[in-house]
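*Asks:* this is a predicted model, with the sequence first.
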Amino acid sequence: MSERQHEPTAGEQTRSTVRPGRRRFLQLAGAGSVATLAGCLADDDGGGEDEDEDWEASQNIRYIVPYDQGGGTDVYARGIVEALTDSVGENIQIDNVPGAGGLNGYGDLMGADTDGHTILGSATPLEVAPQLLDDPGFDIRDPEGVCVFGESAWCLIVNEEWEDQVDSFQDVLDLFEAGEMSSVGIQEPGSPQDIITLLARYEYEFWDWEERPQYTGTGPVAEAVASGEVPCGIGTDAGTRSTVEAGNAFPVVSFLSGGTEVYPDIPGIDEAVDEVEGDEMDFVGGLFRGVYTPPGTPEGRNEWLSDAFEEAVEDDRTQEWSDETGNPVYHEGPERAEEIVEEAFDSYEEFDVIELIEEHN
């Protein structure tokens, strides 16, 4: 990806390591292990409410990214981490904990100390279906909200070898219908990519795919497209941009109405196919970049962390990164972070998403 990547400092470690107001948006491998990760919630060691009013970070902050390195959630974390390190006054340790549709990382968060030094970056609503499909032993609605600081759109990218044959998404659909393309790379059952392809085939009936190889995140999907393992795949605009800029793939459509700032020249799904009107797929066509702390983290600490993110968002380095990449950044506080999760659960119920997944996976 062309955006400036933050190189880990001595205090960081990695283990593998638009706008607000728009509603966006396995059989799980290892779901049982997620419950084990959760454990019992740690006791709050932060003292009373009065003491918490003057709290500030006093040690390294662990920033859990529940997806692979190179995916959109990871890209956003690394896009803000330099400025965030300065605003909190401590080193930020980005820790990639992929698997189970994001729930492995949530499991780590649920068992972490409530001392304000552990946060998680989400990709809401990516984690909602895994929660509903197979109870992991905790609820992703329980963590405390810190902020929302960005959002992304799901996009289809195509391997560079097809460039002479593909000028539009309709060309891709025609190649699938003709049998020249048969597979599209996605994440696990229950992921937005899974839901998008199910809607496209069974609800709106415009995409005649045959196979959907599954990967653990946008990074692996983009790698599979770049290598030719699959002719095309769905990933976030933030997470696929490095592959596109390297010339190994090209984007053809955003599954969010109105398109994406990252790829301003491609249409939104509502423009690309007649079968989808307006914002019908927006509930699953994009996602929010939320930040959360373990359940029971004192409110004052979440507010302090939210203020630190706001300062980091406004920092010239973050704004420059946003301008260079097209990845939007903004800041909304703890209440909004919790609202987007509740709204996602409501949307999945409204559109019978779990029934769709269970019927066709």
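*Replies:* Good, I have the coordinates. Since we're looking at a predicted model, the values are computed, not measured.
*Asks:* alpha carbons only for contacts and neighbour counts from here, please
*Replies:* Fine.
*Asks:* farthest from the middle of the protein: give me that residue.
*Replies:* With C-alpha atoms, centre = their mean as the measure, the chain has its most outlying C-alpha, relative to the mean C-alpha position, at D50: 35.6 Å.
*Asks:* top strand in the chain by residue count?
*Replies:* The residue-count maximum for a strand in the chain (DSSP state E) belongs to strand 144-159.
*Asks:* wait, R301 sits on E51?
*Replies:* No. Judged on C-alpha atoms under 8 Å, R301 makes no contact with E51 at a distance of 10.7 Å.
*Asks:* more crowded one of those two?
*Replies:* Per other C-alpha atoms under 10 Å, whichever of R301 and E51 has more neighbours is R301, with 23 against 10.
*Asks:* outside of the following helix or strand past the longest strand of the chain, which residues touch it?
*Replies:* As assigned by DSSP states H and E, the chain's next helix or strand after strand 144-159 is helix 169-177. Helix 169-177 has contacts (C-alpha atoms under 8 Å, 6 or more residues apart in numbering) with 165-166, 181-182, 206-209, 252-253, 272-273.
*Asks:* which residue ranges form the strands in this structure?
*Replies:* Using DSSP E, strands in the chain cover 61-65, 92-96, 118-121, 144-159, 186-187, 214-215, 232-236, 249-254, 286-293, 329-332.
*Asks:* could you export these as a markdown table, including mean neighbour count and distance to G111?
*Replies:* Below are the strands of the chain laid out as a markdown table (neighbours: other C-alpha atoms under 10 Å; distance: least, C-alpha to C-alpha, whole Å):
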| stretch | mean neighbour count | distance to G111 |
| --- | --- | --- |
| strand 61-65 | 25 | 12 |
| strand 92-96 | 24 | 15 |
| strand 118-121 | 24 | 10 |
| strand 144-159 | 27 | 13 |
| strand 186-187 | 26 | 26 |
| strand 214-215 | 18 | 26 |
| strand 232-236 | 29 | 29 |
| strand 249-254 | 27 | 36 |
| strand 286-293 | 27 | 11 |
| strand 329-332 | 21 | 26 |
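*Asks:* which one of those lies nearest to E355?
*Replies:* When the strands of the chain are ranked by proximity to E355, the top entry is strand 186-187, at 18.1 Å, counting by C-alpha to C-alpha.
*Asks:* for the closest one, which helices and strands make contact with it?
*Replies:* Counting contacts by 3 or more C-alpha pairs under 8 Å, 6 or more residues apart in numbering; DSSP states H and E, strand 186-187 packs against helix 192-198, strand 214-215, helix 218-227, strand 232-236.
*Asks:* so what touches the shortest one?
*Replies:* Outside strand 214-215, the residues that touch it by C-alpha under 8 Å, 6+ apart are 185-189, 221.
*Asks:* one more pass at 7 Å, please.
*Replies:* The contact list for strand 214-215, computed with C-alpha atoms under 7 Å, 6 or more residues apart in numbering, reads 185-188, 221.
*Asks:* of those, closest to G290?
*Replies:* Of all the contacts of strand 214-215, G290 sits closest to Q187, with 19.8 Å by C-alpha to C-alpha.
*Asks:* second structure for comparison follows:
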Amino acid sequence: MKKTTRVLKTIAAIAACAPLLGWAAWPDKPIRMVVPYAAGGGADNTARIVAQQMSAALGRQIVIDNRPGAGGVIGEDNVAKAAGDGYTVLYDASAFSVNPALRKLPFDATKDFIPVSLVATAPQILVVPENAPYRTVAEFLDFARKNPGKLSFASAGGGTGSHLAGEALNEQAKVNLMHVPYKGGAPALTDLMGGQVSAYFGNVASTLGYVKSGKLRALAVSSTRRVPALPDTPTLGESGLPGYNVVEWNGVFLPKGTPPDIVQKLGKAVQAAVNDPTVRQKLLQLGLEPAGTTPAAFARFVQDETSRVSALVRARNIRVD
């Protein structure tokens, strides 16, 4: 009887340790990285750069799985419902913090995901037509106040980073630039250069070339630090709007229930990838500022971003179709 009891206790102990043994061996097969946006886009390109280096660090292949639709919600939901075993990863962007404020979601963004690491941030450039009568933010805002209803700002679509940046400018500067949404940044830039709209917040990758060629004028950047490629262009904070800071970002998440050891190991792989000199150079060439943070730091970042966006959406009564 005593022998049977000992055997049962041993079996129970082994069963209890089995998950731990499995976690310690992670990863022992390929990892699926869900990108909730179309292939070839900004988030997808960045994910592939980082995932390749992460694969080398982890010793296992990371396979990109594009699941676009509903502003990122389709891919996010796929990961939210995945097993927390470390083999399904979400590579998301700023929409992760925007969607809860604008859409009814089939998941809880706060409870169903574990933030792993911030990969990079992307400052935006406030640009106007080259022949615009204002050369500084102060002149631009003065013109807007003296000519109510005459100025507009384009965006790449409702709820996008360019839309939120423009609404944040409206809110903080107490002006009322009319929002003109487009289906993407390219047509917005085309109409801006043609004078159909007054201003646009564009990311560095899509906008810098037009500034350098003289087709657009850069008034300011949306981050708290100047952009190295435009050292003479001030931040909006330096231009009379203290604290203004609206950037797009990319980051990595895991489904809830993923063991802490896996979260930490994956986080270190992200940090190692982002800190690789070749990867950093590629991100910088895309107009991104490499980050690479701990899970705790990224969790705070996401919480702050979500709170900021929610407050802006309420203040400006922002809606998406």
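*Replies:* That came through fine. Here the structure is a predicted model, which means the values were calculated and not measured.
*Asks:* got a TM-score for the pair?
*Replies:* The TM-score (TM-score structural alignment, normalised by the length of the second structure) is 0.74; 298 aligned residues with a C-alpha RMSD of 3.6 Å.
*Asks:* just to revisit the earlier point, now render the helices and strands packed on strand 186-187 of the first structure as TSV, adding distance to G150 of the first structure.
*Replies:* Converted to TSV, those look like this (distance: least, C-alpha to C-alpha, whole Å):
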stretch	distance to G150 of the first structure
helix 192-198	17
strand 214-215	24
helix 218-227	17
strand 232-236	12
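*Asks:* so of those, which one's packed in deepest?
*Replies:* Among those, the stretch with the highest mean neighbour count (mean count of other C-alpha atoms under 10 Å) is strand 232-236, at a mean of 29.
*Asks:* which secondary structure elements does that strand sit against?
*Replies:* strand 144-159, helix 218-227 (3 or more C-alpha pairs under 7 Å, 6 or more residues apart in numbering; DSSP states H and E).
*Asks:* re earlier: okay if I get the strands of the first structure as a markdown table plus distance to W55 of the first structure?
*Replies:* A markdown table is the format used below for these (distance: least, C-alpha to C-alpha, whole Å):
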| stretch | distance to W55 of the first structure |
| --- | --- |
| strand 61-65 | 14 |
| strand 92-96 | 18 |
| strand 118-121 | 15 |
| strand 144-159 | 15 |
| strand 186-187 | 39 |
| strand 214-215 | 41 |
| strand 232-236 | 36 |
| strand 249-254 | 42 |
| strand 286-293 | 15 |
| strand 329-332 | 21 |
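*Asks:* quick one: which of those strands is nearest E311 of the first structure?
*Replies:* Nearest to E311 of the first structure, of the strands of the first structure and by C-alpha to C-alpha, is strand 329-332 at 9.2 Å.
*Asks:* closest to F138 of the first structure out of the contacts of strand 214-215 of the first structure?
*Replies:* E188 (19.7 Å).
*Asks:* about what we covered before: to V284 of the first structure, which of the helices and strands packed on strand 232-236 of the first structure lies closest?
*Replies:* In terms of C-alpha to C-alpha, the element of these nearest to V284 of the first structure is strand 144-159, at 8.5 Å.
*Asks:* show me which of the contacts of strand 214-215 of the first structure is closest to E350 of the first structure.
*Replies:* Nearest member of the contacts of strand 214-215 of the first structure to E350 of the first structure, counting by C-alpha to C-alpha, is E188, at 21.6 Å.
*Asks:* how close does that closest one get to P130 of the first structure?
*Replies:* To P130 of the first structure, E188 of the first structure is 9 Å away according to C-alpha to C-alpha, to the nearest Å.
*Asks:* with L156 of the first structure instead?
*Replies:* Taking C-alpha to C-alpha, one finds L156 of the first structure at 22 Å from P130 of the first structure.
*Asks:* how about Q69 of the first structure?
*Replies:* Distance from Q69 of the first structure to P130 of the first structure, by C-alpha to C-alpha: 20 Å.
*Asks:* what does D265 of the first structure give?
*Replies:* 33 Å.
*Asks:* more neighbours, the two?
*Replies:* The neighbour count for D265 of the first structure versus P130, taken as other C-alpha under 10 Å, is higher for P130 (24 against 12).
*Asks:* tell me the spacing between the more buried one and G235 of the first structure.
*Replies:* From P130 of the first structure to G235 of the first structure the distance is 18 Å (C-alpha to C-alpha).
*Asks:* just G268 of the first structure next, same as before
*Replies:* 14 Å.
*Asks:* try G137 of the first structure
*Replies:* For G137 of the first structure relative to G235 of the first structure (C-alpha to C-alpha), the value is 28 Å.
*Asks:* could you do P136 of the first structure as well?
*Replies:* In terms of C-alpha to C-alpha, P136 of the first structure sits 25 Å off from G235 of the first structure.
*Asks:* re earlier: need the counterpart of the residue farthest from the centre of the first structure in the second structure.
*Replies:* Per TM-score structural alignment, the equivalent position to D50 of the first structure in the second structure is L21.
*Asks:* with V88 of the first structure instead?
*Replies:* Aligned against the second structure by TM-score structural alignment, V88 of the first structure finds its counterpart in L58.
*Asks:* again, but for L132 of the first structure
*Replies:* In the second structure, L132 of the first structure lands on A101 (TM-score structural alignment).
*Asks:* which one is that match nearest to, not counting chain neighbours?
*Replies:* The shortest distance from A101 of the second structure to any non-neighbouring residue, by C-alpha to C-alpha, 6 or more residues apart in numbering, is to S310 (5.3 Å).
*Asks:* separation between the one you found and A154 of the second structure?
*Replies:* Taking C-alpha to C-alpha, one finds S310 of the second structure at 21 Å from A154 of the second structure.
*Asks:* likewise P106 of the second structure?
*Replies:* 30 Å.
*Asks:* name the residue in these two with the higher neighbour count.
*Replies:* Shown here are P106 of the second structure and A154; by other C-alpha under 10 Å, A154 has more neighbours (27 against 12).
*Asks:* not counting sequence-adjacent ones, nearest residue to whichever residue in the first structure pairs up with the more buried one?
*Replies:* Counting by TM-score structural alignment, A154 of the second structure corresponds to G185 in the first structure. Once flanking residues are discounted, G185 of the first structure sits nearest to G233: 4.1 Å by C-alpha to C-alpha, 6+ apart.
*Asks:* aligned counterpart of that neighbour in the second structure, please.
*Replies:* So G233 of the first structure corresponds to Y200, using TM-score structural alignment.
*Asks:* again, but for G268 of the first structure
*Replies:* Per TM-score structural alignment, the equivalent position to G268 of the first structure in the second structure is T235.
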